[in-house]
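Enquirer: Below are the sequence and a predicted model; questions follow.
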Amino acid sequence: MVKYSITRVLRKSCKLKAILFRSQTDTEVLLQLFIKEGKECLQKLNGFFSFAIWDTQDKSLFIARDRIGIKPLYYMMDNDRLLFGSEMKAIEAYGIEKELDYTSLNTYLQLNYIPAPRTIFKSVKKLMPGHYIEVTPERFYIKAYYDIPTPDKNNSTKSYEEQKTELSQLLEGSVQKRLMADVPLGSFLSGGIDSSVVATLAARHKPDLHTFSIGYKDEKFFDESDYARLVAKKIGTDHTVFSLTNQQMYAHLHDILDYMDEPFADSSAIAVYVLSQETRKHATVALSGDGADELFAGYNKHAAFFKIIEGGQKAEWVKNLGPVWGLMPKSRNNKLTNLFRQLHRFSEGMKLNSRERYWRWAGFATENQVSKLLTPESRQKIDQEEYLTFKNSILQHLPDQESINDILYTDVKLVLPDDMLTKVDRMSMANSLEVRVPFLDHEVVEFAFSIPPSSKINKDIRKRILQDTFKGILPEELYNRPKKGI
């Protein structure tokens, strides 16, 4: 279903204003738009969705998934049936053959998730973001209807100040669209820049906004709830912090497994599950800051790519000391061991070409490490040619000399839909909470890829344009804090 009532705007459009609607539902508007425009209706939809429409007249079926992959769509087709649903459970209920896909298993053990279009079962696939399926009595085919337009050269004709103005206008407009709701609506507020920007813009248009964050009593290194409180105080929201111990977090682990249709090992899913569960007690819809890191270069790996692309003695020095970093204790649990971990990953990545470097930094285990985890029988079942073809299809947009925008484009195609958005969708829907993502309005996404890398990252700052654009409305304490990631 198309969400957050963007269909209220479509209902008043020239194409549909003459129609006498029998309900106030998004579904009816979507149906009428499809009747009027067919598959071209997809170009009018600004939001997240997966839907199917059966045409009784020509006996055809149309299935589509949103541009960025915020909502999931699984399907399976054999000789006499097509099964589909937003969860794999819906397909499994029909007694399908559950033959393990060892290429997917091999990929999962490296990345900790399984990229589309594959799943853990050979017979079941995921529909790719920005694609649709059309089934007629004569044929079945899948086609892309959207891709992120990227300029050949990242040389924007707009000044940096003009870019900041455009980002501010686009993002505020996106937030406004996503405030449309007939149910209680709030906003996640982690204390980071992204969710703070979203919450601040939302509070401008919703004075009674309720914000929510999660705190970690036993993991102060990762606890950013104090920053969230600073933002909430500045923008005047009714703020709730759910502060949990590790034991309280682990208590939800078995509940979470019920909602994992296939192997998925992003440990932050536990926190998202608890946050969604607690938020649902106060709101039915929540805004989030997801997507900003992938669009505007917010991760430590983006800073690492920038250092390699720019070159210099410092990068070479870190590379040459690779054996030293390999001997040091490595852990995310404190600043020093986390630094050793990052230096070791960086030195290892510098030895690789652009595609292999991206694959290494996108994952948690190397191909050799995974091979040691598998039995000889399992290793023999991996079709190496198939695996390499799949891997190369994921990395196809990375040239030999990559730019930051090449890295971000691949992130938006891989990490964002298959890890980040999958995590949020599964954990929020497990608690009947709808999460909306203003940064992934396709107009914001297209803007992000129309500006040069220099607007996003330099040697001193990540998410440069995002931080600069909204610096005047956020607490100073939010800036220049270390990112607690890979």
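Expert: Ah, there it is.
Enquirer: contacts and neighbour counts: CA atoms only from here.
Expert: Fine.
Enquirer: Quickly note the distance from the residue at minimal distance from the centre of the chain to residue 143.
Expert: Closest to where the C-alpha atoms of the chain average out (Cα atoms, centre = their mean) is residue 416, at 2.9 Å. To residue 143, residue 416 is 21 Å away according to Cα to Cα, to the nearest Å.
Enquirer: can you give me the helices in the stretch 1-150 of the chain?
Expert: All helices of the stretch 1-150 of the chain, identified by DSSP state H, counting those that start in this stretch, fall at 7-11, 26-37, 88-92, 102-111.
Enquirer: how many other residues sit next to residue 219?
Expert: When neighbours are counted by other Cα atoms under 10 Å, residue 219 registers 13.
Enquirer: quick one, what contacts it?
Expert: Contact analysis of residue 219 by Cα atoms under 8 Å, 6 or more residues apart in numbering lists residue 246.
Enquirer: other SSEs contacting the longest helix anywhere in the chain?
Expert: The longest helix of the chain (DSSP state H) is helix 160-177. The contact analysis (3 or more Cα pairs under 8 Å, 6 or more residues apart in numbering; DSSP states H and E) places helix 160-177 against helix 193-205, helix 442-448, helix 464-469.
Enquirer: Please compare the first structure with the one that follows:
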Amino acid sequence: MCGLLFTNNPQVDLNKFRIALNQFYYRGPNYSEVKKINSALLGHNRLSIQDLSLAGKQPFLSSSGRFIIVFNGEIYNFRELAITHNIALKTGCDTELLIELYEKQGKNMLQELNGMFAFVIYDLKKNRYFSARDRLGIKPLYFFENNGFITYSSEVNGLKSLFNIEEVNEWAIRQYKKVRMFFDGHTIYKNIRMFPAGHYDDNGDIKEYWSLPYAKNKQPPTDQELSDLILSAVTYRRIADVSLGSYLSGGIDSSIIAILAQEPDTWTIGFSDDNEFFWSDLVAIKTGSIHTKILVSYDEFINTAKDMISIRQEPLSVPNEVLLYLMTKEVSKKNKVVLSGEGADELFFGYDRIFSWAMESINFDMEQFDNLYSYGKHKDYAVLEALIEPFNKKNYNCEDIVSHFFQIRHLHGLLRRLDNSTMRCGVEARVPFVDHRLVERMAGVSGTYKMANGIIKAPLKRIYKHILPKEVVDRKKIGFPVDLDKIFKQGNDYDTWLNFNLKVLGI
């Protein structure tokens, strides 16, 4: 939806603050504003999705005049919450609901929100702030602390610009080289942190308000219950005052969403000699959509990757992040919101080799996990141990550890990739499979249900086989294809990709 910047540091220069906000202007090209209130600065770049008028511009002041908010994301159930809590909305935007509900309920409102969000609310009366991030970390929020003050930003480049941060985080680089992502709040810069998902910060008091529930061998949902949940998640994510489209790779996840959503535009991308156009065409015929197929050259891929890394001042996670960006550039010419299939693989055991191993094993074996998960050649087990440690200490068995790892750690990396690629184009990506109700329902459900008879995503294939092309249901899963050998001419070596990213950053 947008990009935000906030600081309660009175020493921050207003002009430098404006420059920092402009570092990620692309997140909200429709409107930008900075307000100085007491000792705080609040900045916002708006991508208009709900209520396109200036009534929805931010920073947004509460009706009482006591609270002001900068907010990035969407609250899908904002109209229901307004009715439930007797809030008379003067605008058609969820920002108003969020700040009015906070004035009524404080932090307790977080439990009622269905959506993706990162926001900071400032109390003009008490000179205090309250910030929060959604349960699964769909929307980003970074922070920098110095001299007892805090600054929040939607992107790393805003903080890097504002505070001239250059010192590299060596532990984060080790994380990146081993598992192509950062975790535990680390970023590539030593003093810039990612605010944790499912947490709030009440003026310096950071606490968790949500964690993935766990119940051993929980009863699986009925087919009707599961299909109702998925349809509800898709329906919520179609709420907008702008045109929507759907990514459509031809895999089962994006195909289910495209068919349920029935949006008029669908999109896919690939190289002339490496793409998934055959399968996406089959689904597009079913939906009756205007299906756009985008071709990319290898030179365009390399040049775009360099540009993305330089602007974001962060390395890219995986090569297909570049394809997501290039596809979304085309999407932005017609749609301001796009539906995407992230989350289904993690919830329904879509990675056959690693989930098969996890189900067949009792005890977790780090070396085997490394062989199945890691791409690079770095044998840095300290990184893997830190990655797995939160789940290991709960005395989970191998299946539980791997399942929770993918739903918390791996999924978070995919969501960062998606947000980075789409918001760079001024397009909001929505992920129905990451609706917290669906995630909670599937947590603790046995792999024998999710991968029945060795079939990945078995429940999805069973429930939706009557509306999906048979070729898509029977298709073997493949990742978003990017052949590094053809791009770098150095062999299909993942370390080449990692080192390319760090070299562009001068690291």
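Expert: That came in fine, so what should we check first? Everything quoted here is computed from the prediction, not taken from an experiment.
Enquirer: TM between them?
Expert: Once superposed, chain against chain, the TM-score is 0.79 (TM-score structural alignment, normalised by the length of structure 1); 409 aligned residues with a Cα RMSD of 2.4 Å.
Enquirer: Give me the buried positions along the longest helix of structure 1.
Expert: For helix 160-177 of structure 1, the neighbour count (16 or more other Cα atoms under 10 Å) marks 160, 163-164, 166-168, 170-177 as buried.
Enquirer: For that helix, give me every contacting residue.
Expert: If you take Cα under 8 Å, 6+ apart as the criterion, helix 160-177 of structure 1 is touched by 4, 6, 198, 201-202, 205, 438-439, 441, 443-444, 447, 451, 455, 465-466, 468-470.
Enquirer: same thing with stretch 120-140 of structure 2?
Expert: 6, 37-39, 66-73, 99, 115-119, 141, 154-155, 194-203, 210-211, 408, 412, 415-416, 419, 434, 436.
Enquirer: Ends of stretch 267-282 of structure 2, what's the gap?
Expert: In stretch 267-282 of structure 2, first residue to last residue: 13 Å (Cα to Cα).
Enquirer: can you check stretch 125-140 of structure 2 too?
Expert: End-to-end distance (Cα to Cα), stretch 125-140 of structure 2: 28 Å.
Enquirer: That one maps to which residues in structure 1?
Expert: Under TM-score structural alignment, stretch 125-140 of structure 2 corresponds to residues 57-72 of structure 1.
Enquirer: Same question for stretch 4-18 of structure 2.
Expert: So stretch 4-18 of structure 2 is aligned with nothing, judged by TM-score structural alignment.
Enquirer: For structure 1, which segments count as strands?
Expert: Taking DSSP state E as the test, the strands found in structure 1 are 50-55, 60-65, 74-77, 82-85, 125-126, 131-135, 140-144, 185-188, 210-216, 238-244, 285-287, 434-436.
Enquirer: Just tell me which of the ones you listed ends up closest to residue 344 of structure 1.
Expert: With Cα to Cα as the criterion, residue 344 of structure 1 lies closest to strand 210-216 of the strands of structure 1, at 27.4 Å.
Enquirer: what's next to the closest one, contact-wise?
Expert: 185-191, 199, 222-225, 228, 232, 237-246, 271, 275, 279.
Enquirer: Count residues in the vicinity of the nearest residue to residue 385 of structure 2 once chain neighbours are set aside, would you?
Expert: Nearest non-adjacent residue to residue 385 of structure 2, counting by Cα to Cα, 6 or more residues apart in numbering: residue 366, 7.9 Å away. Neighbours of residue 366 of structure 2 under the rule other Cα under 10 Å: 13.
Enquirer: what about residue 366 of structure 2, distance to residue 239 of structure 2?
Expert: On the measure of Cα to Cα, residue 366 of structure 2 and residue 239 of structure 2 end up 43 Å apart.
Enquirer: now do residue 464 of structure 2
Expert: 23 Å.
Enquirer: Over to residue 203 of structure 2?
Expert: 32 Å.
Enquirer: Same check on residue 44 of structure 2?
Expert: Taking Cα to Cα, one finds residue 44 of structure 2 at 22 Å from residue 239 of structure 2.
Enquirer: What of residue 35 of structure 2?
Expert: Distance from residue 35 of structure 2 to residue 239 of structure 2, by Cα to Cα: 29 Å.
Enquirer: How about residue 467 of structure 2?
Expert: Distance, residue 467 of structure 2 to residue 239 of structure 2, by Cα to Cα: 23 Å.
Enquirer: corresponding residue for residue 45 of structure 1 in structure 2?
Expert: Using TM-score structural alignment, residue 45 of structure 1 pairs with residue 113 in structure 2.
Enquirer: Quick one: neighbours of the closest residue to that match other than its chain neighbours, just the number.
Expert: In this structure, residue 113 of structure 2 finds its nearest non-sequential neighbour in residue 75, 6.4 Å apart by Cα to Cα, 6+ apart. Using other Cα under 10 Å, the number of residues around residue 75 of structure 2 comes to 22.
Enquirer: if we can go back for a sec, residues in contact with the residue nearest to the centre of structure 1?
Expert: 291, 294.
Enquirer: Relative to residue 115 of structure 1, how far out is it?
Expert: Distance of residue 416 of structure 1 to residue 115 of structure 1, computed by Cα to Cα: 10 Å.
Enquirer: before we move on, what about residue 298 of structure 1?
Expert: Separation of residue 298 of structure 1 from residue 115 of structure 1 (Cα to Cα): 21 Å.
Enquirer: Please pick the buried ones from the contacts of strand 210-216 of structure 1.
Expert: Among these, those classed as buried by 16+ other Cα under 10 Å are 185-191, 199, 222-225, 228, 232, 237, 239-241, 244, 271, 275, 279.
Enquirer: still on that earlier bit, using TSV, lay out the helices and strands packed on helix 160-177 of structure 1 together with distance to residue 432 of structure 1.
Expert: Shown next, in TSV, are those (distance: least, Cα to Cα, whole Å):
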stretch	distance to residue 432 of structure 1
helix 193-205	21
helix 442-448	25
helix 464-469	31
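Enquirer: Mean neighbour count, these: which tops it?
Expert: A comparison of those by mean neighbour count, using mean count of other Cα atoms under 10 Å, puts helix 193-205 on top with a mean of 23.
Enquirer: aligned partner of residue 210 of structure 2 in structure 1?
Expert: In structure 1, the residue paired with residue 210 of structure 2 according to TM-score structural alignment is residue 146.
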